[in-house]
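[1] sequence plus predicted model, see below.
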Amino acid sequence: MIGRIQGILQEKQPPEVLIDVGGVGYEIHMPMTSFYQLPAVGEPVMLYTHFVVREDAQLLFGFVEKMERELFRELIKANGVGPKLGLTILSGMSAGQFLINVQNEDVSALVSLPGIGKKTAERLVVELKDRLAKFGKSQHVVPSDQAQPKPGNTIFAVNDAKEEALSALVALGYKAVQASKMVSGVYEDGMQSETVIREALKAAL
């Protein structure tokens, strides 16, 4: 099990990053709430990771906060929730928001996320409400208003921001047509791709 990665951030292409560790590059998938907190390319970074081995692939998922990784692990234990959907859930809302929605049995908020219908949302509430109670007093949950791009963390040229945001949303499970509408609805000239993604996900809730 690979539980932590520490190295130099080489590439940022939401929702994936490349981290150089002693000359070896690790490709890591991240929820956008963690992605927003990354330093600039070329800076040192440390992520808590979860390693998934499948017949056709070996995948690393990374998180800035250890608590977020633990929540991800609880999510993928739920019936019908795999790593990709777990990543989508934690990209569409912060860990704190998700915990609150589950504890309040707010099915409508969960249904707003791609890949989650009413039955899945109801099942998540039933399966996770008691199991997630242990996170209730955590001091490490990043509020949604803090999970946003850090100043100066430009990933792509501004002209490519819309296309990169669209690509990221599709990778997170949104249909291309839906993702296009989400991006068009929030994009303003000069926006960085991270900001476009954050605002699009925020508007979708």
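    On my side now, so go ahead.

[2] make it CA atoms for all contacts and neighbour counts henceforth
    OK.

[3] show me the helices in the chain, by range?
    Per DSSP state H, the chain carries helices over the ranges 32-35, 66-75, 83-92, 95-103, 107-111, 118-128, 161-171, 176-186, 193-204.

[4] out of those, which is closest to residue 53?
    When those are compared by C-alpha to C-alpha, helix 83-92 sits nearest residue 53, at 10.9 Å.

[5] does residue 171 touch residue 15 like I think?
    Yes: shown here, residue 171 and residue 15 form a contact pair, counting by C-alpha atoms under 8 Å, at 7.4 Å.

[6] tell me which of the two has more neighbours.
    residue 15 (22 against 16; other C-alpha atoms under 10 Å).

[7] please name the residues that touch the more buried one.
    By C-alpha atoms under 8 Å, 6 or more residues apart in numbering, the contact list for residue 15 reads 29-32, 35, 168, 171-172.

[8] between those residues, which is nearest residue 62?
    Using C-alpha to C-alpha, residue 30 comes nearest to residue 62 of those, at 5.1 Å.

[9] how many other residues sit next to the closest one?
    Residue 30 has 24 neighbouring residues, counting by other C-alpha under 10 Å.

[10] ok, residue 48 - how many residues close by?
    Residue 48 has 20 neighbouring residues, counting by other C-alpha under 10 Å.

[11] if I look at it, how far off is residue 16?
    Separation of residue 48 from residue 16 (C-alpha to C-alpha, to the nearest Å): 14 Å.

[12] second structure follows, compare the two:
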Amino acid sequence: MFNSLTGVVTGKFPQKLFIETNGIEWDVTVPDTSLEKIPSVGIKGRVFVWMQHTENLMSLFGFATENERALFFDLLKVDGIGPKGAVKIMSNISVAALAEILDSGDVDALKKVPGVGPKTAGKIILSLKGKLSFVSNEKISSAVRKNNAYSDVIDALVSMGYDRAKAEDAVSKISSELQSDEKFSLLSQNAKEDSVFKKSILELAR
């Protein structure tokens, strides 16, 4: 079984992604919140996948990160939630927010997620509170992006097809190195971002 697909994005629609690899165009169901992190049409990107294969059906589900896929698998453990239901839930709330809700057992917050009623919320909390299977660095990543002065630079690198975690590391390294540069400190914010962007590309190309 394959772990991921890397190719050129050929189409992005609500909860759906088309990606072409070696002449084959794949039709992948993707949560909307995950779809936002995948490169734009015409740009090379990577999507982590899982295939549902039954007697009458074969469907491919995709995610921008391994943590998103892991959370998807966790939701499938809940009685009554199938792949499409999990995608619907994940399309309406970020992975970081959903992971925090599940870890804290906040039923009231979970009930506010579209498509999750009181009964389903109770089942999800009972099944997953304190039992999420992945290391939640997604929440750390979210906090980094929120407080990072160069979040736009990171987003630009991701749109070019670079892995977000690697882009964050490169931007963090470059911006830290430039803090001691007196000429850099005198630049406008736009000029600083442009400089960090160019140097980060060189860093990522190594």
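    Ah, there it is. All of these numbers come straight from a predicted model, not from anything done at the bench.

[13] of the contacts of residue 15 of the first structure, just say which sits nearest to residue 8 of the first structure.
    Nearest to residue 8 of the first structure out of the contacts of residue 15 of the first structure is residue 35 (C-alpha to C-alpha; 14.8 Å).

[14] that closest one - how many residues pack around it?
    The number of residues packed near residue 35 of the first structure is 25, by other C-alpha under 10 Å.

[15] surely it is in contact with residue 14?
    Yes: Residue 35 of the first structure is in contact with residue 14 according to C-alpha under 8 Å; the separation is 7.4 Å.

[16] strands of the second structure, start to end?
    Counting by DSSP state E, one finds strands in the second structure at the ranges 4-13, 16-21, 24-28, 44-53, 58-63.

[17] could you dump those strands to TSV with distance to residue 129 of the second structure?
    As requested, the strands of the second structure are exported to TSV (distance: least, C-alpha to C-alpha, whole Å):
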stretch	distance to residue 129 of the second structure
strand 4-13	28
strand 16-21	29
strand 24-28	29
strand 44-53	24
strand 58-63	22
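
[18] out of the ones you listed, nearest to residue 153 of the second structure?
    Checking these against residue 153 of the second structure by C-alpha to C-alpha gives strand 44-53 as the closest, at 17.5 Å.

[19] quick one: the closest one to the first structure mean distance?
    Comparison of strand 44-53 of the second structure with the first structure after fitting gives an average deviation of 0.7 Å (mean C-alpha distance after the TM-score superposition for the first structure).

[20] could you pull up the contacting residues of the residue minimising distance to the centre of the first structure?
    Centroid-nearest residue in the first structure: residue 31, 1.5 Å away (criterion: C-alpha atoms, centre = their mean). Residue 31 of the first structure sits next to 15, 62-63, 87-88, 90-91 when contact means C-alpha under 8 Å, 6+ apart.

[21] nearest to residue 199 of the first structure among those residues?
    For the contacts of residue 31 of the first structure, the minimum distance to residue 199 of the first structure (C-alpha to C-alpha) is 11.7 Å, reached by residue 91.

[22] surely that closest one touches residue 14?
    No: look at residue 91 of the first structure against residue 14 with C-alpha under 8 Å: they stay out of range, at 10.6 Å.

[23] what touches both of those two?
    Joint contacts of residue 91 of the first structure and residue 14 (C-alpha under 8 Å, 6+ apart) are residue 32.

[24] can you count the residues close to the nearest residue in space to residue 82 of the first structure that is not next to it in sequence?
    The shortest distance from residue 82 of the first structure to any residue other than its chain neighbours is 5.1 Å, reached at residue 76 (C-alpha to C-alpha, 6 or more residues apart in numbering). Neighbourhood size, residue 76 of the first structure [other C-alpha under 10 Å]: 16.
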